[in-house]
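**Q** sequence and predicted model, in that order:
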Amino acid sequence: MTAPTDPSTGNVVSQDGHVLIVPIADPAAGTAMARDTILDGAAALQAVARGDRDARVLLLSGRGANFCAGGNVRAFASADDRSAYLRGLADDAHAFVRAIYEADIPVVVAAKNWAAGIGMSFVLHGDVVIGGPSTKLQPAYGGIGLSPDGGMSWALPRAIGAARARNVILTNRVITADEALSWGILSEIVDDDQVNAVALERARKIAAGPVNAIRAARRLLSTSAGNSLDEHLNIEARSISTLAGRPEGIEGVDAFIGKRKPNWG
């Protein structure tokens, strides 16, 4: 699955039903991060957060051979002021990451082949991450004398533990697909040529479900690490009781009792 060009905007951010698709790599730049697409993706997600765009799931995919091979190092080298250029690039990437969380919708990632540097950072913000046997992740920053961005140093310790994250980042370790699956970065491994298609299928399935219940569940999972058990139990109780009185909760329970498939609208 390659995201088509959106004729209304002239970019490659597109939508498949309720699935917002942002292909973050630029195949013309060796599958480095596509800066313009990231900016367009952030704008689309901000529209979702405002209620101006109806998207229920975000799908991050690549274009070309890889999910994303990192930043465009050739562009780094050619910048007149490298510090200023990298600050601007990091700010743009971080605006996209912030927009992901502001939109408050599930994130599916099609992590095909390499996810390096900022590409690995984006993978770590996924809720459901599909990879293949050839999927590999690498921080890559240390290899060019830089430090992580895109939230990697925040997300990786939460995903795999502090000690393992330090080892991966400080030694610039390559994480194989099997390791990423066993460590909880990948959700599942499929054939390499099926990564994009399966990721789109998973995104469509989530988008077809009860949107408010799915958002609530994702929010509970995202906030659990910062809550005590007692606090979190109270939050869970408020959430489930609120949903029980809303149309989705009523329809879900009534459909179960009526032995029919729920209509989520």
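**A** Perfect, I can see it now. Residues are numbered from 1 along each chain as shown.

**Q** alpha carbons only for contacts and neighbour counts from here, please
**A** Will do.

**Q** residue ranges of the helices in the protein, please?
**A** 35-50, 73-78, 82-103, 118-123, 152-160, 162-170, 177-182, 195-207, 211-223, 229-244, 247-257 (DSSP state H).

**Q** put this beside the first:
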Amino acid sequence: MSAPLRVERRDGVAILTLDRAEHGNAIDVAMADALLATALDCAGDPTVRAVILTGAGAMFCAGGDVAAFAAAGDAAPALMHRLTAPLHAAITRLAHMDAPLVTAINGAAAGAGFGLAMLGDIALAARSAKFATAYGAIGLTPDAGTTWLLPRLVGLRHAQRLALAGERIDAEEAARIGLVTRVVDDADLMGEAMTVAQRLARSSRTALRTTRDLLWSSSDTGLETHLAREADAIASAAGRPDGREGIAAFVEKRRPVFA
């Protein structure tokens, strides 16, 4: 049996490919476990300076493996816990690791795949990509961070029509409402994702980590508290080797070389 997640490392970038193309890259327990193990590995490896998440074949991710849910019968609730535990732990690690995340959404993203697509700090959608929460159609509720991320990205009204009414949208509308960063021609998607990831990989890993944390926490804190966090963060950054190198490079009119 082939691995459900392919991992390639290139020039400081880890490329994670959901690899159950014959099942629409639907997430089963094996894939959730593999995603968590790989997220932990990337988070703990200082040579990984950016991560790309994409899917094999024509779909990004169809969501959870509904066929497995049906086969589980009365054990479906236990299976849901077994699946979401590693999946949600992986999402947490991908969101808070030092390396920034680029999602390259190569096709349809539904259910948990919808949540994974949104997770990217930079989310690039192929022109052919489609987006749907899809849970209501099978009598289930969202997971994979969907109800946390969606209103923060697109606002409550768009979140309600997507999550409650189950509207399906294309890549252009996804970019228009802020669900993804931008749309890329299908043939150019991975090349553009690699270009973006390599640009991020050349940046200060510690500065990007702190910036990610500040952005993630911004909607949960008051202005004064957040200003204090920003002040502490920039003061700390100025004292680190990357901060000193960045300041020196700016003054000397050269590209910085971060550790």
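**A** Looks like it arrived, so ask away. All values reported here derive from a predicted model rather than from experimental measurement.

**Q** tell me which of the helices of the first structure sits most buried.
**A** Burial of these is given as mean neighbour count (mean count of other CA atoms under 10 Å); helix 118-123 ranks first at a mean of 27.

**Q** elements contacting that helix?
**A** helix 152-160 (3 or more CA pairs under 8 Å, 6 or more residues apart in numbering; DSSP states H and E).

**Q** distance from the helix it packs on to the middle of the chain?
**A** Relative to its chain's centre, helix 152-160 of the first structure lies at 14 Å (CA atoms, centre = their mean, to the nearest Å).

**Q** so that helix matches what in the second structure?
**A** Mapping helix 152-160 of the first structure onto the second structure (TM-score structural alignment) gives residues 146-154.

**Q** ok, stretch 70-78 of the first structure next?
**A** Stretch 70-78 of the first structure covers residues 63-71 of the second structure once aligned (TM-score structural alignment).

**Q** for the helices of the first structure, could you give me CSV that also reports distance to Val109 of the first structure?
**A** Shown next, in CSV, are the helices of the first structure (distance: least, CA to CA, whole Å):
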stretch, distance to Val109 of the first structure
helix 35-50, 14
helix 73-78, 23
helix 82-103, 12
helix 118-123, 6
helix 152-160, 15
helix 162-170, 20
helix 177-182, 13
helix 195-207, 7
helix 211-223, 15
helix 229-244, 27
helix 247-257, 26
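
**Q** about what we covered before: what's the average distance of the match of helix 152-160 of the first structure to the first structure?
**A** Superposing on the first structure places stretch 146-154 of the second structure at an average distance of 1.1 Å from its equivalents, by mean CA distance after the TM-score superposition for the first structure.

**Q** nearest to Gly131 of the first structure, of the helices of the first structure?
**A** Closest to Gly131 of the first structure of the helices of the first structure, according to CA to CA: helix 195-207, at 5.9 Å.

**Q** and Ala103 of the first structure? What does it align with in the second structure?
**A** Under the alignment (TM-score structural alignment), Ala103 of the first structure maps onto Met97.

**Q** wait, its match touches Asp45, no?
**A** No - counting by CA atoms under 8 Å, Met97 of the second structure stays clear of Asp45, with 10.0 Å between them.

**Q** residue in the second structure paired with Leu58 of the first structure?
**A** Checking with TM-score structural alignment, Leu58 of the first structure has Val51 as its match.

**Q** tally of neighbours for that match?
**A** By other CA atoms under 10 Å, the residues close to Val51 of the second structure number 28.

**Q** which non-adjacent residue is nearest Ala197 of the second structure?
**A** Once flanking residues are discounted, Ala197 of the second structure sits nearest to Ala50: 5.7 Å by CA to CA, 6 or more residues apart in numbering.

**Q** who's in contact with that neighbour?
**A** Neighbour list for Ala50 of the second structure: 12-14, 99-102, 197-198, 200-201 [criterion: CA atoms under 8 Å, 6 or more residues apart in numbering].
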